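Novice: missing the sequence, but the structure's below:
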């Protein structure tokens, strides 16, 4: 074995020992709260990927979509066929509606469904897609969201997506990922592509 191969083996062995120690120390079993935030593309996609994974493992999952309109949604088309419950705000982007009262009413109506889901012990995983905007715009009171998340069933996992996640959400979360925008096709004038972007 060459010196280079020996050094590589030694580095990998140290890495393996560190990972094995972390695995041995991770003994708590509970539902997770995951926040996927940031200005980059892929937050909802990541959330839906988690739902797809859960469905693949036989978990019972549900989704609430804020911001989204009534247009075709590839994730919904796939996941509803596999038993995933969906609640969609359906008003579309707030910059299109420009109606704070109607948007607040629509957000609160969907949030009531979320509160029911967050009390349902039969649900293993709940995706609250684009929820962060509802808090930022003060359509849904932060404390109401925090209370529902705190009081959910112990083994229920929740994924929250959207830009500018409130500090109290990220502090409460078990895992927080920030998606950073490096480059986006839309900024170069490329139209969103069905099946890839939406």
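Specialist: Ah, there it is. Keep in mind it's a predicted model, so treat the numbers as computed, not measured. Numbering: from 1, shown residues only.

Novice: Going by C-alpha atoms from here, please, whenever you check contacts or count neighbours.
Specialist: OK.

Novice: Relative to the whole chain's centre, how far out is the lengthiest helix in the chain?
Specialist: The single longest helix within the chain, with elements called by DSSP state H, is helix 3-25. Distance of helix 3-25 from its chain centroid, counting by C-alpha atoms, centre = their mean, to the nearest Å, is 32 Å.

Novice: so after that helix, what's the next helix or strand?
Specialist: Counting by DSSP states H and E, the next helix or strand C-terminal to helix 3-25 is strand 33-37.

Novice: what residues are up against residue 194?
Specialist: Going by C-alpha atoms under 8 Å, 6 or more residues apart in numbering, residue 194 touches no other residue.

Novice: take the one below as the second:
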């Protein structure tokens, strides 16, 4: 046999890799076999990094793709056109309700009493949508900002999610500085970490990326 004689045997490294992956798959399958329960989740996206609402809308579009009724309540963002709202309202309004209840960020409105009034109205709408078991997911976009400024009582939000949310309804809450009380009761919490952001280099928010 010469060095260039063909062989059907995989290289030793490939064999070790296959054995390692087979062992990992067996362990993974064993773990997955114990995960049999389903429940409606309380999901929190928080942190200083970009992507909290973006990820949440990805979940909403996933529900839409599966034909699951869902809803969105925006607590802070005002009337500015956004891609996700325009698409949902023009193409998927039959399966996803979209309510923009805010009038802009707090530094734009500069009216605390008005901000509180709007946040309370948004929370009332949110409770209405969550109570409806037909909605499999309800996104409360930027509610953490309203909670941070005490426009809404965190104790009331926690009690409602624990006592009144239907068993199979997912509720997603986004925004910086999530309250500890909310994190405590959540099933899934993701903190977006800021590493780099173009805004710091003088680049403004751009269509298709931020809105």
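Specialist: Perfect, I can see it now. Given the structure is predicted, the values throughout are model-derived calculations rather than measurements.

Novice: Spatially nearest residue to whatever residue of structure 2 lines up with residue 130 of structure 1 (excluding sequence neighbours)?
Specialist: Under the alignment (TM-score structural alignment), residue 130 of structure 1 pairs with residue 142 of structure 2. Excluding the flanking residues, the one nearest residue 142 of structure 2 by C-alpha to C-alpha, 6 or more residues apart in numbering is residue 175, at 4.4 Å.

Novice: Now which residue in structure 1 aligns to the one you found?
Specialist: Under TM-score structural alignment, residue 175 of structure 2 pairs with residue 162 in structure 1.

Novice: Same question for residue 49 of structure 2.
Specialist: So, by TM-score structural alignment, residue 49 of structure 2 is matched to residue 40.

Novice: picking up where we left off before, these two touch, right, the match of residue 130 of structure 1 and residue 177?
Specialist: No - contact status for residue 142 of structure 2 versus residue 177: not in contact, 10.3 Å apart, counting by C-alpha atoms under 8 Å.

Novice: Give me the more crowded residue out of those two.
Specialist: Neighbours of residue 142 of structure 2 and residue 177, each counted by other C-alpha atoms under 10 Å, are more numerous for residue 142; the result is 24 against 15.

Novice: So the residue mapped onto residue 165 of structure 2 from structure 1 versus residue 158 of structure 1, what's the distance?
Specialist: Residue 165 of structure 2 maps onto residue 152 in structure 1, with residues paired by TM-score structural alignment. According to C-alpha to C-alpha, to the nearest Å, residue 152 of structure 1 and residue 158 of structure 1 sit 9 Å apart.

Novice: again with residue 65 of structure 1
Specialist: Counting by C-alpha to C-alpha - residue 65 of structure 1 and residue 158 of structure 1 are separated by 13 Å.

Novice: In structure 1, what residue corresponds to residue 70 of structure 2?
Specialist: Using TM-score structural alignment as the criterion, residue 70 of structure 2 maps onto residue 61 of structure 1.
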